[in-house]
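**Student:** sequence and computational prediction follow.
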Amino acid sequence: MKNSLFVALGGALGTLFRYIFNHLEYFTVFPYWTIAENVIGSFLLATLTGYVITKKVPLHWRNGLGPGLCGSFTTMSTFAYDSVFVAEYFSIYFASLYISVSLLFGITAAFAGLSLGKHIACQRNKEVDSV
C-alpha cells in the first residue's frame, strides 16, 4: 500500500511539473518541448538510478521518484505522435532528425545522470565514513 501511495504522489507531482512545463512554451509547431521534457526526465531518472544502486534507498521512495515522478513527467506517446506529426507536416528528413536528436540527447543525458548519481552516492559514503 505504501508503494502505491508513493507512486501515486510522485505521479501527481510529475504530471503537475509536465503541465507547468508545457505551459511555459510559446507557440511552436516543432516539438522542442517534448525533447526537453524527455531529456530532463532521462537525466533525472538515471541520476536517481545511479544513486539508489549505490545507496540503500527504501523501495517506496525509489518507486515514487522513478516510475511515479519521472515516469509521469516524460512521455513516449507524445514523442511518437510528434514524430508522425513532423513527418506529415514537415518531412521525413525533419522527423528523422527529431527522432535522432531525441534519442541521442536522451541517452547522453541518461549516461551523464547515471554517473552523477553514482558520484553523489560515493561522496555521501565518504562523508559518512569520515564522521
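**Tutor:** Yep, it's here. Numbering: from 1, shown residues only.
**Student:** please count neighbours and contacts with C-alpha atoms only from this point.
**Tutor:** Will do.
**Student:** which helix or strand contains residue 104?
**Tutor:** helix 92-130 (DSSP states H and E).
**Student:** structure two is appended below for comparative analysis:
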Amino acid sequence: MIVVGVALAGSVGAVVRFVIDSALRARSGSSLPWPTVLINVTGSLLLGLLTGAVLFHDAPAEMLTIVGVGFCGGFTTFSTTSVDSVRLIVARRYASAAAIAFGTLATTLVAAAAGLALTTLW
C-alpha cells in the first residue's frame, strides 16, 4: 500500500511542480532558472518539516515515506538544476551556472535544516 501511496504522491508532486514552474516562467523575464530553484528550496523545506514531525512529534513514519519520498521527490527537480547549469555553461555564463548549481545546493540544505529546526519549536 505504501508503494501505491508513494507513486500517487509522486505523480501529484510532479504535476504541481510542472504547473508552478510553468506559471512562474511565464511571468519571469529572467533567463536564469529561478522557478526551479524556488521549487527545490520549497520542497526541501517541506521535507525538513516532515522529517521533524516524524522525529519529534510522533507523526507516522509512513507519512514521511509517502509525502517525503513521493510528493517531495516528484516536486523537486535536481536533475533540471543540473541541466540548467550545463546550459548556462554552454552559453558561457559561468558565474550564473556556478550560482545556480552551488546556490541551489546551499539554499536547499538551509531550507531542509530550517524545516527540521522549526519542528522543534512546536
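**Tutor:** Alright, I've got the coordinates. These figures come from a predicted structure and were not determined experimentally.
**Student:** TM-score of the superposed pair?
**Tutor:** The TM-score (TM-score structural alignment, normalised by the length of structure 2) is 0.88; 119 aligned residues with a CA RMSD of 1.5 Å.
**Student:** thinking again about what came up before, packing partners for the helix holding residue 104 of structure 1?
**Tutor:** Under the contact definition 3 or more CA pairs under 8 Å, 6 or more residues apart in numbering; DSSP states H and E, helix 92-130 of structure 1 sits against helix 32-52, helix 76-89.
**Student:** off-centre distance for the longest one?
**Tutor:** In this case it means helix 32-52 of structure 1. Using CA atoms, centre = their mean, to the nearest Å, the distance from the centre of helix 32-52 of structure 1 to the centre of the chain it belongs to is 3 Å.
**Student:** right, and the helix or strand after that helix?
**Tutor:** Once helix 32-52 of structure 1 ends, the next helix or strand along the chain (criterion: DSSP H and E) is helix 59-63.
**Student:** so which bit of structure 2 is whichever helix or strand comes after that next one matched to?
**Tutor:** Next in sequence after helix 59-63 of structure 1, counting helices and strands by DSSP H and E, comes helix 71-73. When helix 71-73 of structure 1 is aligned against structure 2 using TM-score structural alignment, it corresponds to residues 73-75.
**Student:** how about the helix holding residue 104 of structure 1: buried residues?
**Tutor:** 94-95, 98-99, 102, 105-107, 109-121 (16 or more other CA atoms under 10 Å).
**Student:** about what we covered before: mean deviation, the match of helix 71-73 of structure 1 versus structure 1?
**Tutor:** In this overlay with structure 1, the average offset of stretch 73-75 of structure 2 from its partner residues is 0.5 Å by mean CA distance after the TM-score superposition for structure 1.
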